[in-house]
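K.L.:
Sharing a sequence plus its predicted fold:
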Amino acid sequence: MDHGTVGSAQSGRLLVEVREEGSSAVVTPAGELDHHTADLLREPLDDLLAKGFSRLVVDCSRLEFCDSTGLNVLLGARLKAEAAGGGVHLAGMLPVVARVFEITGAEAVFTVHDSVEAALAD
């Protein structure tokens, strides 16, 4: 675990790192987000929301794949964060992942930023 990392979870195909940035939490999934790995992202998102972080930034710059199960994890976190007065911001999506959000229309319900820095500044 990195010194700047609050926590991390790893499977063979997905590593999730979490860090605090002021009143926001930055969650970085790296690898493939699918049916087999979705809980590795769902659990830290739920934990952060339970700890009172209602503004979550998901750094997608290392996310190589996202299927409908992964998309549902993010949509579920968005609903919970918005109910708590915050939201889920997506940052740095690779084209292959951005395409999933575009095709499904999910990009319309998330605030999407070019970078984590831009998301934190918003």
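P.N.:
Done, it's in.

K.L.:
contacts, neighbours, all on C-alpha from now
P.N.:
OK.

K.L.:
need the strands for the protein, in chain order.
P.N.:
Along the chain, counting by DSSP state E, strands occupy 7-10, 14-21, 24-33, 55-59, 63-66, 87-91, 111-113.

K.L.:
Figure out which of those is closest to residue 74.
P.N.:
Checking the strands of the chain against residue 74 by Cα to Cα gives strand 87-91 as the closest, at 7.9 Å.

K.L.:
Next one for the comparison:
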Amino acid sequence: MTKQGLTVTLSPEGSEHPVLRVAGDLDFHTSPRLREALESVTFAAGGGVVLDLSGLAYCDSTGVTVLVAGYRRAQAAESRILFAGLNSDLLQMFRILGLDQAFSFYPDPDEAVEALRRH
């Protein structure tokens, strides 16, 4: 298995419902990039952020820890973080871990943004 890096981009900046696009491998070495990006996002009460994980190829326990920390930060701010575009293998991993009981998953980022708008 060839490991790739991780890219995290925020779009559109300043949006009411920003989307963080995560692509590559989320592991011990790359998770600080996502942690920094999540810490830079403002979670406002009643608002939310979408994590577009459609480009995520791999996620280890360190990556899961960063995602859980982002979820907890959103909860503490009375905000939401929605997950979109997970491939079937990663979605199955989240289900096995029981995170489907806490996280909200959407097929694509547009549906997740729409869910935030309706909320």
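P.N.:
Sure thing, it's come through. Here the structure is a predicted model, which is why all the values come from computation and not from measurement.

K.L.:
Mind checking the TM-score on these two?
P.N.:
Scored against TM-score structural alignment, normalised by the length of the second structure, the superposed chains reach a TM-score of 0.85; 110 aligned residues with a Cα RMSD of 1.8 Å.

K.L.:
want to throw the strands of the first structure into JSON lines with distance to residue 119 of the first structure and mean neighbour count?
P.N.:
Output for those, formatted as JSON lines (distance: least, Cα to Cα, whole Å; neighbours: other Cα atoms under 10 Å):
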{"stretch": "strand 7-10", "distance to residue 119 of the first structure": "21", "mean neighbour count": "16"}
{"stretch": "strand 14-21", "distance to residue 119 of the first structure": "11", "mean neighbour count": "19"}
{"stretch": "strand 24-33", "distance to residue 119 of the first structure": "10", "mean neighbour count": "23"}
{"stretch": "strand 55-59", "distance to residue 119 of the first structure": "7", "mean neighbour count": "25"}
{"stretch": "strand 63-66", "distance to residue 119 of the first structure": "17", "mean neighbour count": "20"}
{"stretch": "strand 87-91", "distance to residue 119 of the first structure": "7", "mean neighbour count": "24"}
{"stretch": "strand 111-113", "distance to residue 119 of the first structure": "6", "mean neighbour count": "18"}
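
K.L.:
which residues sit in contact with residue 78 of the first structure?
P.N.:
Counting by Cα atoms under 8 Å, 6 or more residues apart in numbering, residue 78 of the first structure touches 87, 88, 110.

K.L.:
center of the second structure - which residue?
P.N.:
Geometric centre of the second structure, nearest residue: residue 51, 3.3 Å, by Cα atoms, centre = their mean.

K.L.:
Would you check that that residue makes contact with residue 17?
P.N.:
No: counting by Cα atoms under 8 Å, residue 17 is not a contact partner of residue 51 of the second structure; they are 10.5 Å apart.

K.L.:
Surely residue 54 of the first structure is in contact with residue 82?
P.N.:
Yes: applying Cα under 8 Å, one finds residue 54 of the first structure in contact with residue 82, separated by 7.3 Å.
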